[in-house]
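J.: here's a sequence, model it:
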Amino acid sequence: MTDLKQSAFPRPDRAGQPTEIDTLVVGAGQAGVAMSEHLSNLGVPHLVLERKRIAEAWRTGRWDSLVTNGPVWHDRFPGMEFPGLAPDAFAHKDQVADYFEAYAQQINAPIRTGVDVLRVVRNADRAGFTVETSEGVILANRVVVATGPFQRPVIPPIAAQDAGLYQIHSADYRNPQQLPEGAVLVVGAGSSGVQIADELRRAGKQVYLSVGAHDRPPRAYRNRDFVWWLGVLGLWDAEVVQPGKEHVTIAVSGAHGGSTIDFRRLAQQGITLVGLTQSIADGVVHFQANLAENIARGDENYLSLLDAADAYIARNGLDLPEEPQARERLPDPDCVTQPILELDLAKAGVSAIIWATGYANDFSWLQVDAFDANGKPQHQRGVSSEAGVYFLGLPWLSRRGSTFIWGVWHDAKHIAGHIAIQQKYLAYRDPSQCQAETAASQPVSLSGVR
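T.: Reported below is the predicted structural model:
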């Protein structure tokens, strides 16, 4: 367990008086560490609480072989590079966790690990909030929710009720060896689903991959990684999600040195593609007849980025090599032209289903008026509708890149600035009152008194 600045901020006292702090940050992943850096730079007293270890989700909430989806020159904080890695490398998940732990040490972040936040309520008789934790009570003027978007794994209600079928969420997948003998159905074709399906295929498993709507950028094009293209084209900084794209996943991978996700190539290599999973009943999975449509729309997304990149190169006179082979397309495999609409799991030998179906937020501990009727946080660039509450690390918090390592750092800077401004307002004192207090504190002169 790592504790930084141990003497500066004592732990909550179970039996004694509550700990008081100006700003409490909940969560010590990338969002919490970034928040701490900016608050420290602005002189805001704060404390960061983490229920387990710094960047715990990177260590134990991912599969064994996971690497970052972006190269380390891009997916990092400005204040430190990844040690021992080439700029275009993709960091392993444990290297990412080590990076954030080292970064927290570098900035001397006031982090307390092993402390679970149980409840936050607004005070009725004084400013700020009362925070109940596993180690006592904290009184805070402000609370920053830096728990990120990956809080509660979601398995849809259509999941099979067959006790003999091995079913897990991608959050609980670690490696092919944990699965029983037999074929596997992977539901979800975003980054997680595609990478897990490919790993299982490489391990000799027969794999069915359920493909829904997705974006499919090139890993790299004309000697530049896709993260560079999204940057220069202004797409990372897009502030409004396109209608219909709210829940579209992105199929990209840094595995095996990074390569473009091509569903036709995956099929050519032995993965059987199926459409969006619609229902499961009596051991039979039913798929929508939309596989070809989903892949075609992914192709459109892919080609649109190539077109935008070509136009940018021409407009700016860049000397980057042409790459005509990037537009070549493999023929549609049989599983696309003659899609499987029903799959009898027993007959197909499917013994396991992995649900790569995303996550939901869990703010049940945050009992303040900061949510809409659907339980979604109400905020503007992370500044909540509930004064004194802030959110950090959520998708589209301020822009498309808000959930990425570099994006959360910039969002944290904005929120820290808002907190520092509010702190200055609260520190204001009436000049006339200050003069009166100064005069009252001066010694009375008795000269001339008879």
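
J.: can we go C-alpha only for contacts and neighbour counts from here?
T.: Fine.

J.: in the longest helix anywhere in the chain, which residues are buried?
T.: Criterion DSSP state H: the longest helix present in the chain is helix 291-316. Using 16 or more other CA atoms under 10 Å as the test for burial, helix 291-316 gives 291-292, 294-295, 298-299, 301-303, 305-306, 309-310.

J.: where exactly do the helices run in the chain?
T.: 30-41, 56-60, 93-106, 191-202, 226-232, 263-268, 291-316, 334-337, 345-348, 405-426, 431-441.

J.: among these, which is nearest Val145?
T.: Between Val145 and the helices of the chain, the tightest spacing by CA to CA is seen for helix 30-41, at 8.4 Å.

J.: and the contacts of the closest one?
T.: The contact list for helix 30-41 (CA atoms under 8 Å, 6 or more residues apart in numbering) reads 25-26, 45-48, 55, 100, 103-104, 107, 109-110, 146-148, 392-393, 405, 408-409, 412-413, 416, 420.

J.: center of the chain, which residue is that?
T.: Thr403 (4.5 Å; CA atoms, centre = their mean).

J.: please name every helix or strand in contact with whichever strand in the chain runs longest.
T.: Scanning the chain for the strand with the most residues, using DSSP state E, yields strand 136-145. Here strand 136-145 touches strand 19-26, strand 129-133, strand 389-391, going by 3 or more CA pairs under 8 Å, 6 or more residues apart in numbering; DSSP states H and E.

J.: for the comparison step, fold the sequence that follows:
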Amino acid sequence: MRNVSGRHFPVVIIGGGQAGLAMSYQLKQREIDHIVLEKNSIAHSWKTQRWDAFCLVTPNWQCQLPGYAYPGSDPKGFMLRDDIVAYVESYAKQIGAPVREGVRVTRLAADPAGGYQLDSSDGEFTADSVVLAVSGYHIPNVPRISEKLSPAIVQVHSSAYRNPGQLPEGEVLVVGSGQSGCQIAEDLHLSGRKVHLAVGSAPRCPRVYRGRDAVEWLDDLGQYDLPVEQHSLKEKVRKNANHYLTGRDGGRDIDLRRFAAEGMRLYGRLHDVENGALKFADDLTTNLDNADRVYNGICKLIDDHIARNAIDAPKQTHYAPVWKPEAPVHTLDPTAAGITSIIWTTGFRSDWSWIDLPLFDGSGYPTHKRGVTTVDDVYVLGLPWLHTWGSGRFVGVGRDAGFVADAIEKRQAVRFNAATIAASEQVAKSA
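T.: From the prediction side, this is the model:
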């Protein structure tokens, strides 16, 4: 493979977040030369796409990037946004990751000379192998129905929300009840703002149950190590919303019913806007009941584990609703209701348009098995449920990176052996 003025590398990692850094660590352990190209800066999304009061929902002890376990003094606490940034930045320094910041890759394609060609804001690179460590959250997703709303209503995507003070006075509608939606709704609620919440189908999880954080119980049960192939939903689990709970103020449940009892207005899923009026589905009761069913299902899973292993743990009853919806609201005039701003916590869309390689399925998702794609020498890392529930988290990305690094090392050995045989044959012909 060619090497033009230091622009060729055995491995190029695209993305300098925790996945790309974990990949760099694993390659360094195997003495495989590589470079990490990061279009912004290390920990960029943690710095710029999280609100002021943001914190992890998983305990600090789960921050287990390879070669760099959580270094702080509060393993059962929950790191705040700036602490997370510091953790990732210090990891990059600790491992000496060869990161080039401010380099955006604009095209990845096969190189006619072999391997791959990468066009970037810093010119062209070539590589034998490429690791796509860019997550799947690329473009803020705001539904087109937002275009039907009055221009007087301020609209903000969750990635741009910082604190209640950035919004105009008045009531706030939060659309979406995944982790971000519920935590932002809580942030506004605790500040004294009047909040309306369009509730979707995301499940919820207990924070503490029978004397321990639920994450500790689930870790003991091997839930974070369960391969996608063994999950009841198989690959469909990759599209599931994460359970909502919070690490705020030491960690607690998020109970939307309790919020409603305290004055938060809950609705079903927002499905349309007609003549400026918000249209909600008649599924609020179903969505709340299903979230509670998952919550109590996790409690039952823990109960069974405790009984099966004769563990001494305090008794605790399962969750019982503290509030139930009355007549559903199907239509709401936001202006008449005093709503002056809307926060869209509706996730992100993937953008793989810059990759000119046949590695995607019909939905645009990279086809892979544990990060090894269907295109030779191209890998993905850091996606939710890449291999296990822990794959998209600090706790599991290092193991996935190790698997991919092993695959790269094997491919390098194959190329080396092929080159050796070819060179021997050439010598024999010349003799």
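
J.: ok so, going back, show me what the residue nearest to the centre of structure 1 aligns to in structure 2.
T.: Aligned counterpart of Thr403 of structure 1 in structure 2: Gly392 (TM-score structural alignment).

J.: thinking again about what came up before, sort out which of the contacts of helix 30-41 of structure 1 are buried, if you could.
T.: For the contacts of helix 30-41 of structure 1, a burial check counting by 16+ other CA under 10 Å picks out 25-26, 46-48, 55, 100, 103-104, 107, 109-110, 146-148, 392-393, 405, 408-409, 412-413, 416, 420.

J.: distance to Ser385 of structure 1 added to the buried residues of helix 291-316 of structure 1, as a markdown table?
T.: Below are these laid out as a markdown table (distance: CA to CA, whole Å):
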| residue | distance to Ser385 of structure 1 |
| --- | --- |
| Leu291 | 41 |
| Ala292 | 43 |
| Asn294 | 37 |
| Ile295 | 40 |
| Gly298 | 36 |
| Asp299 | 40 |
| Asn301 | 35 |
| Tyr302 | 38 |
| Leu303 | 40 |
| Leu305 | 36 |
| Leu306 | 40 |
| Ala309 | 39 |
| Asp310 | 42 |
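
J.: which among those gets closest to Phe263 of structure 1?
T.: Among the buried residues of helix 291-316 of structure 1, and counting by CA to CA, the member closest to Phe263 of structure 1 is Ile295, at 7.5 Å.

J.: what's the counterpart of that closest one in structure 2?
T.: Checking TM-score structural alignment: Ile295 of structure 1 goes with Leu288.

J.: any idea how far its match lies from Thr331 of structure 2?
T.: 19 Å (CA to CA, to the nearest Å).

J.: also Ser150 of structure 2?
T.: Separation of Ser150 of structure 2 from Thr331 of structure 2 (CA to CA): 16 Å.

J.: next: Pro203 of structure 2.
T.: Pro203 of structure 2 sits 25 Å away from Thr331 of structure 2, going by CA to CA.

J.: more neighbours, those two?
T.: Pro203 (23 against 16; other CA atoms under 10 Å).

J.: which residue in structure 1 aligns with the more buried one?
T.: So Pro203 of structure 2 corresponds to Asp215, using TM-score structural alignment.

J.: tell me the contacts of that match?
T.: 248-251, 297-298, 301-302.

J.: reformat the helices of structure 1 as CSV; add distance to Ala86 of structure 1.
T.: Formatted as CSV, the helices of structure 1 follow (distance: least, CA to CA, whole Å):
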stretch, distance to Ala86 of structure 1
helix 30-41, 21
helix 56-60, 21
helix 93-106, 13
helix 191-202, 22
helix 226-232, 16
helix 263-268, 28
helix 291-316, 25
helix 334-337, 39
helix 345-348, 44
helix 405-426, 18
helix 431-441, 57
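
J.: just name the most buried of the ones you listed.
T.: helix 30-41 (a mean of 25; mean count of other CA atoms under 10 Å).

J.: what is the corresponding segment of structure 2 for that helix?
T.: Going by TM-score structural alignment: helix 30-41 of structure 1 matches residues 18-29.

J.: one more: stretch 198-205 of structure 1?
T.: With TM-score structural alignment as the criterion, stretch 198-205 of structure 1 aligns to 186-193.

J.: other residues contacting the matching stretch?
T.: 53, 163-164, 170-172, 194-195, 264.

J.: out of those residues, which is nearest to Leu386 of structure 2?
T.: Closest approach between these and Leu386 of structure 2, by CA to CA: Ala53, at 28.6 Å.

J.: what's near enough to touch Arg107 of structure 2?
T.: 117-120, 354-356.

J.: quick check, Gly371 of structure 2 in contact with Val404.
T.: Yes: Gly371 of structure 2 is in contact with Val404 according to CA atoms under 8 Å; the separation is 6.5 Å.

J.: shared neighbours of those two, anything?
T.: Common neighbours of Gly371 of structure 2 and Val404, using CA under 8 Å, 6+ apart, are Tyr379.
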